[in-house]
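this one's sequence-less:
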């Protein structure tokens, strides 16, 4: 099995484990019911020592960096990261300690909430948590003069999220899609979420995701609401839609990406699915098909962020700029199997791995991207309320 075809489900499994307990009881996402402390650039001043200190502490998700088959002194080689260190002279301490967005938040909230160093210069978090930390004033503003590759190469669809419209604080590491997958060996094609939730031949043979933003994005679409901008009344209507479907017995269960095993085996016929999982499954099972639902796709990103009091922001910006070099981005995407956010990487992939160039789950075209939407950013209290609603609806 080549690195490209190694399963990457570990990272998304823990990512998609966001639950009521992870969000925190009482809608505050902090211990003891104390609201998270906001900061501001004027109040929490960071000093950059990159010119004197060629080091960088980088926290990322497991299985989210290209790896070589070889080992040196018993350690796995990370080719693009090794090349960055050689080119830049910056020594990177790379740690895969982001196992869950909310869990990671819990690790750093006390320090960042009190304007102290969290011991990291750069970390990678998903849209909803990136938005929350930016809103709390915990993230340093980037110097775009130092990341020209990002400005030149970032996919247009990812340039202006509502929670960071100028990408002043965040740079996408990788992105992904949420849609439908089905096993062609056990069912005919499934073309829409309406089909998934109503077809009699699929009753009890489908799964939906336990990730609230993913599943509720589709429920909002089904009731005519926009998942990027909706109100409480529309939320209630979508929630009722979900409860109605649950009551019919159409849904076998709600899952993380443990749907992979059941779909491969034919224990379920179809499901809500993440693009990276589907690529990994298709390597060994050609019967697994990914569908762009008639209702559209969910698009998400995991983002590089520089926290307050990190003392190597300039070094972090060099790393961001490096990973937006097309050949580097293509090498990374070839291994991790998710959407590459770098426009020039598709051309570079012709040399890196020609078999991947036309894979729409790594390089979606404009027509596919036009069918995507993201989930509306929520403040901490609203997120906890909606998560409570969702967990009650799915029986969690």
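Thanks, I have the structure now. It should be emphasised that the depicted structure is a prediction, and the values quoted were computed from it without experimental measurement.

CA only for contacts and neighbour counts going forward, please
Noted.

Now for the closest residue to residue 314 other than its chain neighbours, how many residues are close by?
Excluding the flanking residues, the one nearest residue 314 by Cα to Cα, 6 or more residues apart in numbering is residue 50, at 5.6 Å. Residue 50: 16 surrounding residues under other Cα atoms under 10 Å.

Residue 50 touches residue 315, doesn't it?
Yes: between residue 50 and residue 315 there is a contact under Cα atoms under 8 Å: 5.7 Å.

ok, structure two:
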């Protein structure tokens, strides 16, 4: 089971709890002014940091699963002890967990968190995360993937640093389908009727589908969104779309019940290990490049320690070790050369995988979608959820 598959299973339905009550029902969240974000930094006196992450999203020791080699190396080098918790199972659920403290200008008890870019956009808009001191992060400054340096929600990456990245594209069963797929439009071919699935989440699905309509997703409009929804709605009425899924598309694709679907690059890498007939394509019209980013919440007690931990993971050798375990797009392109020189052939082969290190040709088709604003979200979610049956 992939990391993303597990978190989807754990977080199913969680969007209706906690955070959704604050974000989806018109209850405004408090904006925090920049001057109110910094707490008393105890990093010098207390050599520790609390790092909250998703399940299965870090390297582990094969002989001792509770030991995480890259974290252990950080502690050995710096003396900073890391309290690592795998408590983030769903973006909205986690929002609901920490938002009461952040709304009331209280510390969350966490120094470093990892959330998806669309939720990171919300935290930035609300002023709930601190600006990082890049002078303390020379590796981030030097090695961060240029394509990820300035997303629309956080220009210049002042408040966020990608933990891992990924691509939303199309996965398909090459053997059972009997041909290649090259574009999003290929999903609507007559012989795929009833054998296609789309992602159910609005934030996960909309960008790729709009790219299939020829939209520049860095500056899409509501008209673009509704045009895309019109097509999807027609396909639902024709029963062309089998269903809308979380990560359970993996089972359907592997069994052959589904021949083509929206998919995440990291999931497909793991599927291909057991089923080489599974292929992944970034459509000719484009695919979505996304990230799950590290952020430091307001009033964190160990900001400098958190900044040091982030910079640790931007050393190419450390980034390579992490990438070899999680198999998502590595935000440190220089890690490719480290993996290529590995003595283990299977590890070295990862350096040539474009789903971990996209080549130039693939990168030309990737775009980071502008996020859905708070003013747009309610009405767009209503339209999409009606179509997806949520």
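Right, received. Where do you want to start? Model, not experiment: these values are computed from the prediction.

Would you pull the TM-score for this pair?
Once superposed, the chains reach a TM-score of 0.94 (TM-score structural alignment, normalised by the length of structure 2), with 384 aligned residues with a Cα RMSD of 1.9 Å.

Let's verify the closest residue to residue 23 of structure 1 other than its chain neighbours: helix, strand, or coil?
Nearest in space to residue 23 of structure 1, with sequence neighbours left out and distances taken as Cα to Cα, 6+ apart, is residue 29 at 5.1 Å. At residue 29 of structure 1, secondary structure determined by DSSP: H, G, I helix; E, B strand; the rest coil is coil.

Map residue 29 of structure 1 across to structure 2 for me.
Using TM-score structural alignment, the partner of residue 29 of structure 1 in structure 2 is residue 23.

starting at the chain centroid, how far to stretch 57-69 of structure 2?
Between the centre of stretch 57-69 of structure 2 and the centre of its chain there are 21 Å (Cα atoms, centre = their mean, to the nearest Å).

before we move on, back to that, tally of neighbours for the match of residue 29 of structure 1?
For residue 23 of structure 2, using other Cα under 10 Å, the count is 18.

For the closest residue to residue 35 of structure 1 other than its chain neighbours, give me its contacts.
Leaving aside its sequence neighbours, residue 35 of structure 1 sits nearest to residue 28 (Cα to Cα, 6+ apart; 5.3 Å). Contact partners of residue 28 of structure 1, counting by Cα atoms under 8 Å, 6 or more residues apart in numbering, are 34, 35, 36, 380, 381, 384.

and residue 358 of structure 2, how many neighbours does it have?
Other residues close to residue 358 of structure 2 by other Cα under 10 Å number 19.

ignore the last one, residue 11 of structure 1
19.

and what of residue 385 of structure 1?
Residue 385 of structure 1, neighbours per other Cα under 10 Å, totals 15.

That one matches what in structure 2?
Superposed on structure 2 with TM-score structural alignment, residue 385 of structure 1 falls opposite residue 379.

where does its match land in three-state SS?
Put simply, residue 379 of structure 2 is helix when judged by three-state DSSP.

and of the contacts of residue 28 of structure 1, the nearest to residue 236 of structure 1?
Comparing these against residue 236 of structure 1 with Cα to Cα places residue 384 closest, at 14.9 Å.

From residue 127 of structure 1, how far off is that closest one?
Going from residue 384 of structure 1 to residue 127 of structure 1 by Cα to Cα, to the nearest Å gives 16 Å.

now the strands for structure 1?
Counting by DSSP state E, residue ranges of the strands within structure 1 are 55-59, 71-72, 75-76, 91-95, 122-126, 171-183, 206-209, 251-255, 270-274, 288-291, 297-305, 372-373.
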